[in-house]
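Colleague: Okay, structure incoming, though there's no sequence with it:
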């Protein structure tokens, strides 16, 4: 099936790499005009350029999702350029691991600011534009398996992703009550190979080449923790996001799409 989101306008945060980039690429391949945002401008611009080179429609904007002023600017740019917004993928997030005894209040607040406040600001400022067309839309908030169950040494991360889960359900009910045709759902990835794991499991820091270490660590982790026995790829999450963005999921709102190889039910 081709063109499943043909003509729609999508905004994907944290789209320079990992799951965000995969979502942007998948949506563009299915006909959406995609606006990618991130803090890492060189990688973000390269991701957008790659989509265009493949025949898709994409552009890149710098954005710190914790800055409300930047949200106002990004949405204004989408309105000016495209005149509408149909799909919002609140993907930007960070993962900070470690004992609750060792985590600083500053790091806890930073994680909540990106993972929770960023999602709140995205919904708050994108929803009016989505409602403007009268055609409805799809808001997809990236949570995690860590938003469904606890994990040792991930208390702060679990708290942030659990907040995204229930925030999503509440906004879904609000939109349904308003009759605005906007659906709101959360996605819950399991062990997916992305750079976020470097700060969670300590396989690397800024400027380090953590790829092989991360891959080996995640392979070992997934073989034990995941019933299917292997880790997922960003494309696995992007496929789920595409479904939620398309009309194929028109009767789905307030739901949790869990893509984790069975991790959460073990």
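Modeller: Sure thing, it's come through. On a predicted model such as this, the values are computed, not experimentally measured, just so you know.
Colleague: from here on, contacts and neighbour counts on C-alpha atoms
Modeller: OK.
Colleague: Would you map the helices across this protein?
Modeller: Ranges of helices in the chain, per DSSP state H, are 18-29, 41-53, 68-82, 105-112, 118-132, 155-178, 197-201, 211-225, 234-245.
Colleague: Just put those helices in a markdown table and tack on mean neighbour count and distance to residue 266.
Modeller: What follows is these, written out as a markdown table (neighbours: other C-alpha atoms under 10 Å; distance: least, C-alpha to C-alpha, whole Å):
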| stretch | mean neighbour count | distance to residue 266 |
| --- | --- | --- |
| helix 18-29 | 26 | 24 |
| helix 41-53 | 17 | 36 |
| helix 68-82 | 16 | 39 |
| helix 105-112 | 15 | 27 |
| helix 118-132 | 21 | 29 |
| helix 155-178 | 20 | 18 |
| helix 197-201 | 18 | 21 |
| helix 211-225 | 16 | 8 |
| helix 234-245 | 21 | 20 |
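Colleague: put this beside the first:
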């Protein structure tokens, strides 16, 4: 089992939701964690909350769709904590529009953050891990929407499907270096983004009904899956669905 204690982890999109819960879970296991996000105020608030679990936490303001920002993030983690052993590519965004309604600008934004940003994260984490010479674990947040279609989010489906296959390719390329690459693929998670107030009661109830277990995931349930993927040294190139039975249908 990969011993997380004393290892350095980066969690992008780490200031709320799945990312915040993942950072907390890694800290509880004894890791040193850099949380990354675009909003410095949310970053400071996240560090304040996470410091209750461990003082070994820092924030780095990062736009993961910017290659230079991602290189800077990894350099920050290494300078602050001495290494990079765990990379969690969790930053993501979404917008709703059918394929005939979506603008090119909206398409590029989703692909840049949800797919190209993951590419940068895997690439530069792998370069650093290979330099260190003792392997590591890279986990990216994909989605059920990388396996099934949704008419309202074509760019998101395309990006997450891309993350799945980018992960498989990367896992094969990096296995010889002891670097394991996998995805966690959540169903819908109980956050304000899927609240009835935001998306409407009808859409909320429709999404809820698609999960055979009858509820959305809790952020900490996704975080637990990320920890499993990091700890299990015989897991790489896999997609771990944590979806309440959504994709079993």
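Modeller: Great, that's in hand. Remember, predicted model here, so these are calculated numbers, not experimental data.
Colleague: Now compute the TM-score of the two chains, please.
Modeller: Here the superposed chains carry a TM-score of 0.94, computed using TM-score structural alignment, normalised by the length of the second structure; 248 aligned residues with a C-alpha RMSD of 1.9 Å.
Colleague: what's near enough to touch residue 12 of the second structure?
Modeller: 19, 35, 36, 37, 64, 88, 89, 90, 91 (C-alpha atoms under 8 Å, 6 or more residues apart in numbering).
Colleague: before we move on, back to that, ok, which of the helices of the first structure comes nearest residue 142 of the first structure?
Modeller: Closest of the helices of the first structure to residue 142 of the first structure is helix 155-178, at 7.6 Å (criterion: C-alpha to C-alpha).
Colleague: Next, the angle helix 105-112 makes with that closest one.
Modeller: For helix 155-178 of the first structure against helix 105-112, the angle by axes from the mean of the first three to the mean of the last three C-alpha atoms, to 10 degrees is 40 degrees.
Colleague: residues in contact with the aligned residue in the second structure for residue 253 of the first structure?
Modeller: Correspondence of residue 253 of the first structure to the second structure, assessed by TM-score structural alignment: residue 236. Going by C-alpha under 8 Å, 6+ apart, residue 236 of the second structure touches 171, 175, 180, 181, 182, 229.
Colleague: Out of the residues you listed, which are shared with the first structure?
Modeller: Among the contacts of residue 236 of the second structure, the ones still in contact in the first structure (both residues aligned by TM-score structural alignment, their matches' C-alpha atoms under 8 Å) are 171, 180, 181, 182.
Colleague: can you tell me which of these lies nearest to residue 120 of the second structure?
Modeller: residue 181 (13.6 Å).
Colleague: count of neighbours near the closest one?
Modeller: 31 (other C-alpha atoms under 10 Å).
Colleague: Quick one: map it onto the first structure.
Modeller: The alignment partner of residue 181 of the second structure in the first structure, by TM-score structural alignment, is residue 184.
Colleague: need the contact list for that match.
Modeller: Per C-alpha under 8 Å, 6+ apart, neighbours of residue 184 of the first structure: 138, 139, 140, 141, 168, 169, 171, 172, 175, 253, 254, 255.
Colleague: same thing but 10 Å
Modeller: Each residue near residue 184 of the first structure by C-alpha atoms under 10 Å, 6 or more residues apart in numbering is listed here: 88, 123, 137-141, 167-176, 244-245, 252-256.
Colleague: and if you look at residue 243 of the first structure?
Modeller: So residue 243 of the first structure contacts 4, 5, 27, 249, 250 (C-alpha under 10 Å, 6+ apart).
Colleague: That one matches what in the second structure?
Modeller: Residue 243 of the first structure maps onto residue 228 in the second structure, by TM-score structural alignment.
Colleague: Can you tell me how far that match is from residue 127 of the second structure?
Modeller: The spacing between residue 228 of the second structure and residue 127 of the second structure, counted by C-alpha to C-alpha, to the nearest Å, is 23 Å.
Colleague: Tell me, how many residues neighbour the nearest residue to residue 32 of the first structure once chain neighbours are set aside?
Modeller: Closest residue to residue 32 of the first structure apart from its sequence neighbours, by C-alpha to C-alpha, 6 or more residues apart in numbering: residue 8 at 4.8 Å. For residue 8 of the first structure, the count of nearby residues is 22 (other C-alpha under 10 Å).
Colleague: right, and residue 8 of the first structure touches residue 130 too?
Modeller: No - applying C-alpha atoms under 10 Å, one finds residue 8 of the first structure not in contact with residue 130, separated by 11.0 Å.
Colleague: who touches both of those two?
Modeller: Shared contacts of residue 8 of the first structure and residue 130, defined by C-alpha under 10 Å, 6+ apart, comprise 84, 85, 86, 87, 137.
Colleague: Report the contact partners of the second one.
Modeller: Right, residue 85 of the first structure. Residues in contact with residue 85 of the first structure, defined by C-alpha under 10 Å, 6+ apart, are 8-11, 33-35, 75, 78-79, 126-133, 135-138.
Colleague: before we move on, back to that, so which two of the contacts of residue 12 of the second structure are the farthest from each other?
Modeller: 19 and 64 (13.8 Å).
Colleague: what residues do those two have in common as contacts?
Modeller: Shared contacts of residue 19 of the second structure and residue 64 (C-alpha under 10 Å, 6+ apart): 12, 13, 36, 37, 89, 90, 91.
Colleague: which one of these is nearest residue 156 of the second structure?
Modeller: Among these, and counting by C-alpha to C-alpha, the member closest to residue 156 of the second structure is residue 91, at 12.7 Å.
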